[in-house]
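In: coordinates only, sequence not included:
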């Protein structure tokens, strides 16, 4: 019986759809060491990030230093896709940095709002609601913890 793995299915689909030859990547079709706990030496994946993947912090992923977030502005943490805001001194909030219009990442700003560079949408530092532009839905809130100068995802 021939099994179809992801690589074979995707390369076959591409070849059929485009009518072009597809080169195989390194590795065999029978390579299951990355997903088989018996051969990979690891535990079965749980879907939860490991301590190393979550930034090593017990309370969550380290996002920023409070000193890096301008008062009346925002700081985008690109890797985490989070924008941290400080509407008034000492008041920190966080939202998804993915614009609700077409998925662009918003930008860091000290201009009193969260700007999206793609289509000029602007969002509130207070609640992530759209202030202008084609975006009509708010940025999704992200729970954070502020401990001294450290801002982490809750």
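Out: Thanks, I have it. This is a predicted model, so every value here is computed, not measured.
In: When you work out contacts or count neighbours from here on, use the C-alpha atoms and nothing else.
Out: OK.
In: show me what contacts the closest residue to residue 123 other than its chain neighbours?
Out: With sequence-adjacent residues excluded and distances taken as CA to CA, 6 or more residues apart in numbering, residue 123 is closest to residue 130, at 4.4 Å. Going by CA atoms under 8 Å, 6 or more residues apart in numbering, residue 130 touches 121, 122, 123, 124, 136, 137, 138, 139.
In: among those residues, which ones are buried?
Out: Buried subset of the contacts of residue 130 (neighbour count, 16 or more other CA atoms under 10 Å): 121, 122, 123, 124, 138, 139.
In: Select from those residues every entry located in helices.
Out: Secondary-structure check on the buried ones among the contacts of residue 130 using DSSP state H: no residue lies within helices.
In: Present the residues you listed as CSV; the columns should include distance to residue 66.
Out: Conversion of the buried ones among the contacts of residue 130 to CSV gives the following (distance: CA to CA, whole Å):
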residue, distance to residue 66
121, 25
122, 23
123, 20
124, 19
138, 24
139, 21
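In: Just give me the residue right at the centre of the protein.
Out: Among the residues of the chain, residue 81 comes closest to the average C-alpha position under CA atoms, centre = their mean, at 3.9 Å.
In: Might one say that that one is in contact with residue 94?
Out: No - using CA atoms under 8 Å, residue 81 is not in contact with residue 94; the gap is 10.4 Å.
In: hang on, the earlier thing: skipping adjacent residues, who's closest to the residue nearest to the centre of the chain in space?
Out: Using CA to CA, 6+ apart, the nearest residue to residue 81 is residue 97, at 5.0 Å.
In: and here's the other structure:
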């Protein structure tokens, strides 16, 4: 065997080895090994907010707990705003601003605030600052134990 044969064989092996390594890397990058159908690979659905308390079968679901609603403040839970203007007094209001139909964004500083155009409502739903001219619609809520439920 000559040196030329040896060099040719080495080149062939090196080139073949490099090609195989590149092919393996490409296959690895393209292979999903079933990730699309695997439940672990699917991103979990975003939570809509902290879960509310569970209601026993046949009873209305709680929208908040009394401890979640600060005195002189409130919380927004989906399409309901629950406020506590004074200790132990809970008020339910629709979360849709009466000015342009936006959802109110926050309850802070003693008011319910709409970020769309700056309307502010009192904890009882009354207009504190326009452009809204009508109060937030009332929603009936009641306290059952430590839970606040619609109705």
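Out: That came in fine, so what should we check first? Quantities reported herein were computed from a predicted structural model and do not represent experimental measurements.
In: hmm, back to that, need the contact list for the residue nearest to the centre of structure 1.
Out: Taking CA under 8 Å, 6+ apart as the contact definition, residue 81 of structure 1 lies against 96, 97, 98, 105.
In: rerun that using 10 Å as the cut-off
Out: 63, 95, 96, 97, 98, 105, 106 (CA atoms under 10 Å, 6 or more residues apart in numbering).
In: Relative to residue 147 of structure 1, which of the residues you listed is nearest.
Out: Closest to residue 147 of structure 1 out of the contacts of residue 81 of structure 1 is residue 63 (11.8 Å), distances taken as CA to CA.
In: Specify the local secondary structure of the closest one.
Out: Three-state secondary structure (criterion: DSSP: H, G, I helix; E, B strand; the rest coil) places residue 63 of structure 1 in strand.
In: sec struct for the closest residue to it other than its chain neighbours, please.
Out: Of all residues beyond its chain neighbours, the one nearest residue 63 of structure 1 is residue 152 (5.1 Å), with distances taken as CA to CA, 6+ apart. Three-state assignment for residue 152 of structure 1 (three-state DSSP): strand.
In: Please, where are all the strands along structure 1?
Out: 62-65, 73-77, 82-88, 91-96, 114-115, 122-123, 130-132, 144-147, 150-153 (DSSP state E).
In: Give the buried residues for the fourth one.
Out: Within strand 91-96 of structure 1, the residues that count as buried by 16+ other CA under 10 Å are 92, 93, 94, 95, 96.
In: corresponding residues in structure 2 for it?
Out: Strand 91-96 of structure 1 lines up with residues 89-94 of structure 2 when matched by TM-score structural alignment.
In: what's the burial count for residue 139 of structure 2?
Out: Residue crowding around residue 139 of structure 2 was assessed by other CA atoms under 10 Å; the count is 17.
In: hang on, isn't it packed against residue 80?
Out: Yes - when contacts are counted by CA atoms under 10 Å, residue 139 of structure 2 is listed as touching residue 80 (7.5 Å).
In: Please enumerate the shared neighbours of these two.
Out: 91, 92, 93, 94, 95, 150.
In: Might one say that the fourth one is in contact with residue 104?
Out: Yes - taking contact to mean CA under 10 Å, the distance of 9.1 Å between residue 94 of structure 2 and residue 104 places them in contact.
In: Now do the shared contacts for those two.
Out: With CA under 10 Å, 6+ apart applied, the overlap between the contact sets of residue 94 of structure 2 and residue 104 consists of 76, 79, 80, 81, 136.
In: In TSV: those residues, plus distance to residue 15 of structure 2.
Out: Below are those laid out as TSV (distance: CA to CA, whole Å):
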residue	distance to residue 15 of structure 2
76	66
79	66
80	69
81	70
136	75
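In: Trace residue 127 of structure 2 over to structure 1, please.
Out: Using TM-score structural alignment, the partner of residue 127 of structure 2 in structure 1 is residue 130.
In: ok, now how distant is that match from residue 137 of structure 1?
Out: Per CA to CA, to the nearest Å, residue 130 of structure 1 is found 6 Å from residue 137 of structure 1.
In: what's the answer for residue 16 of structure 1, then?
Out: For residue 16 of structure 1, the distance to residue 137 of structure 1 (CA to CA) stands at 39 Å.
In: How about residue 37 of structure 1?
Out: From residue 37 of structure 1 over to residue 137 of structure 1 the distance is 42 Å, taken as CA to CA.
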